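A.B. asks: Prediction below, plus the sequence it came from.
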Amino acid sequence: MKIRVERDVLADAVQWVARSLPNRPSVPILAGLRIAASGNQVLLSSFDYETSAKVAVTADVHDEGVALVSGRLLADIARSLPAKPVDLVADNSKMEITCGSARFTLQLLPVGEYPDLPEMPVSTGTITPETFAQAVSQVVVAAGRDELLPVFTGVRLEIEGDTLSLLATDRYRMALKELPWSPTSRNTEAAALVPAKVLAESSKSMTAGEKISLSLSAGDGGDGLIGFEGEGTNGVRQITTRLLDGEFPKVRHLMNVQPSVTVRANTGEIVAAVKRVALVAERNTSLRMVIADDHITLEAATGDQAQAVEAVEATVVDETGNGLSMTAAGFNPHYLLDALNALDTPYVNFAFTAPGKPCLLTPLVEIDGEPLPDYKHVIMLMRLPQ
């Protein structure tokens, strides 16, 4: 194999593919990054039996061939090369990388032992990259991070015709985003539980083109596969991953909050106030929101050592007509900030039912407008000390 490729193109492609390499591969061969040159393209790929990543870039291919090298080492080298064309020449045992006056020699891994990458399933539909990336970012914040509870580390994708829904929960918070997309069939109905990390990486790294293609292949016994294809900075990128097995909890009903009190305020003002007040919040203790007629007050403390209080102007509505039935709520400050930062509107609507019950956050374009129905974020309130 003998190829020449631009340094920035190579570095970008290798860095992206190397992100999918396992930190602790079950077998050493999975630490390899596969390079296949043919025609006027080079295909770089990685696979760990769960997730595969492929990117095709344009190159001057003098001799076609396939080589397998240490992925992380190649990524470090590519990132450090000077801004000049890069020549890669591989024989049966080694690869030489030349860029300007810099030269590296890498031992090749046995490419014949490398597993075959899964085929991309047939496309289920397409969506614009910016819309998809924003939707995923709004939902993955609520996904769990405990690998011992894998079902909570996923995002549930639900497809009903031209509506795509994303739902995530870690048991203490939930996020739901519904958005339009272009299915290949108007009658398509499907559901899949996708690892949140893979979904986030896919949505963020394929924003250079006009659309992202989503391909879903449902299987029995946890053998389902989902694939994403779109354009990155320097080439077409593909990711496939096995779907998570297990029953996703039925949490949609928790989004149907019938509030006794609603609070509306400027999103940016609350974010800034929460950040300041949370500086003195003791670990695993709540940030207290005190609700008054025309404002809310945020409070936190670390015992007798430090206290913080800040008031924020708000529109408070008693939905029952019997006087404020709820005057204080306890939030995990990190969960509250994640939810507020996920909103993409100037104002936020809090819907409270009762102390210790779920609180629903929805986006508002105008302080006196209707909440947007496409995004809902629920936070389980913390119990306040008596």
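C.D. replies: Ah, there it is.
A.B. asks: Going by C-alpha atoms from here, please, whenever you check contacts or count neighbours.
C.D. replies: Fine.
A.B. asks: Would you confirm that residue 284 belongs to a strand?
C.D. replies: No: under DSSP: H, G, I helix; E, B strand; the rest coil, residue 284 falls outside any strand and is assigned coil.
A.B. asks: quick one, what contacts the nearest residue to it once chain neighbours are set aside?
C.D. replies: Counting by C-alpha to C-alpha, 6 or more residues apart in numbering, the nearest residue to residue 284 once its immediate chain neighbours are dropped is residue 332, at 7.7 Å. Residue 332 makes contacts with 284-287, 381-382, as judged by C-alpha atoms under 8 Å, 6 or more residues apart in numbering.
A.B. asks: then this one, side by side with the first:
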Amino acid sequence: MKIRVSKSELIRAIGIVQKAVSSRPSIPILKGILLVAKDQTLILTANDLKIGIETSIDCDIQSPGSVVVDSKLFGDVIRHIRDEYVSIEVKDLSVSIQNRDLDISLKGYSDQEFPDLPMLASNDSIGIKEDVFLDMLNQTLFAVADTEYNQIINGVLFQLDSEILTLAASDGYRFALRKQAVENMASISKRYVVPGSTLKEIKKLLGHDAERFIRISVDEHHIVFKMDNTRIISRLLEGEYIKYEAIMPSTFFTKVSVDTEGLLDALGINSVLAEKVNSSVILSVHKDHIEIRSRSEVGKISKRVPARVEGDPLTIGFNIRYLTEGIKANNEATTRISFVKGSKSPGVITSRNQYQYLLSPVLVSEIES
């Protein structure tokens, strides 16, 4: 194998696939990146057996070939090279990197032990614009759990049905939901759960590009995300996800519309006390405003925010971080919160772009005691 490749493109590609390199691999070869040179293309692959990433870049090939190199060592070496192009030659599993006054030799490994990325049994796929998919992740991924006891809620539910893609996430205390119309998928009806860790890595690769599409394919055990020259393949989580249709309330006794900036400002000042004591705040809904307050043995804070209120007055408590994250994810100038009757029932934030965020309350007596 002998190639010449752009240093900047190689660094970018290494950065992409390194997201699938485990810091504690089950077998030593998984610490590496597989390099395959063919057809004037260099293909880089990493695979930790839970998530695999493959990307490709153009290169000049004098002789094709393949080798596995230590991910961190190879990446660090390439980043220190100052030349615009890098020449790489592999002989007897010795990786030689040469440029003018530079001569580096790294130990390579045979690709025979490197695991192949799984092939999907299904050809069903959908396409969605990058910026839309990024917004969907921003409105759900933050609510994913991180627990050893119920692995299924460590992922995001993907539901495909009647040209609608639904993403949903929950950690048991809150539930974030986003729906999006997707064209040309009328015949696809599926429900599966993607690990949150996989989606966090995909999110890092997405941009607010309204022209580029991300293509999603899935079978019984794996999901593939395709973006330009990059493929990300992940195992799906096993188990039955929460039936969100049954927990989303449809009847409300109090509805509030409030300026988002003013509400976040009130929560921000209250967080000075709330986050240091019980992490919770009280919302008292009156006929024309909301009062946000917190208290502890060292003081108390209260701030009023004008609001348009329909229905009954209400006093209810929430975890301040969970409430703030739900409001920020809504990303609208006006926040609309609907409350089921009583201080022990959840509140639901809704938006015009089919985002819903259900948040369980905390007992007001526990906050004020």
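C.D. replies: Sure, I can see it. Remember, it's a predicted structure, so these values are computed and weren't measured experimentally.
A.B. asks: circling back: ok, and the contacts of residue 332 of the first structure in the second structure?
C.D. replies: Here the contacts of residue 332 of the first structure are checked against the second structure with both residues aligned by TM-score structural alignment, their matches' C-alpha atoms under 8 Å, and the contacts held in both are 285-287, 381-382.
A.B. asks: Show me what stretch 47-62 of the second structure is in contact with.
C.D. replies: Applying C-alpha under 8 Å, 6+ apart, the external contacts of stretch 47-62 of the second structure come out as 1-6, 9-10, 13, 16-17, 19-22, 25, 30, 37-46, 115, 117, 198, 229-235.
A.B. asks: Helices of the second structure, start to end?
C.D. replies: With DSSP state H, the ranges of helices along the second structure come out as 7-17, 71-80, 130-138, 196-205, 244-247, 260-274, 320-330, 364-368.
A.B. asks: and these as a markdown table, adding mean neighbour count?
C.D. replies: Formatted as a markdown table, those follow (neighbours: other C-alpha atoms under 10 Å):
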| stretch | mean neighbour count |
| --- | --- |
| helix 7-17 | 19 |
| helix 71-80 | 15 |
| helix 130-138 | 19 |
| helix 196-205 | 17 |
| helix 244-247 | 10 |
| helix 260-274 | 19 |
| helix 320-330 | 20 |
| helix 364-368 | 14 |
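A.B. asks: Tell me which of these lies nearest to residue 106 of the second structure.
C.D. replies: Residue 106 of the second structure lies closest to helix 71-80 among these, at 8.0 Å (C-alpha to C-alpha).
A.B. asks: With the first structure overlaid, report how far that closest one is off on average.
C.D. replies: Mean deviation of helix 71-80 of the second structure relative to the first structure after superposition (mean C-alpha distance after the TM-score superposition for the first structure): 2.6 Å.
A.B. asks: Does anything pack onto that helix? Which helices or strands?
C.D. replies: helix 7-17 (3 or more C-alpha pairs under 8 Å, 6 or more residues apart in numbering; DSSP states H and E).
A.B. asks: Residues contacting the helix it packs on, please?
C.D. replies: Residues from elsewhere that reach helix 7-17 of the second structure, judged by C-alpha under 8 Å, 6+ apart: 33, 44-46, 53-57, 71, 75, 78-79, 81, 83-86, 205.
A.B. asks: Mind doing that once more with 10 Å?
C.D. replies: The contact list for helix 7-17 of the second structure, computed with C-alpha atoms under 10 Å, 6 or more residues apart in numbering, reads 33-34, 42-47, 52-59, 71-72, 74-76, 78-87, 201-202, 204-205, 229-232.
A.B. asks: and it with helix 71-80, angle?
C.D. replies: If you take axes from the mean of the first three to the mean of the last three C-alpha atoms, to 10 degrees, helix 7-17 of the second structure sits at 150 degrees to helix 71-80.
A.B. asks: distance from helix 7-17 of the second structure to the first structure after superposition?
C.D. replies: Mean for helix 7-17 of the second structure is 0.8 Å (mean C-alpha distance after the TM-score superposition for the first structure).
A.B. asks: for stretch 107-120 of the first structure, which positions count as buried?
C.D. replies: 108-109, 111, 114, 117-118, 120 (16 or more other C-alpha atoms under 10 Å).
A.B. asks: what distance separates the start and the end of that stretch?
C.D. replies: For stretch 107-120 of the first structure, the first-to-last residue distance is 30 Å (C-alpha to C-alpha, to the nearest Å).
A.B. asks: Let's have the buried residues of stretch 107-120 of the first structure in a markdown table, adding distance to residue 167 of the first structure.
C.D. replies: Output for these, formatted as a markdown table (distance: C-alpha to C-alpha, whole Å):
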| residue | distance to residue 167 of the first structure |
| --- | --- |
| 108 | 43 |
| 109 | 41 |
| 111 | 39 |
| 114 | 35 |
| 117 | 29 |
| 118 | 26 |
| 120 | 24 |
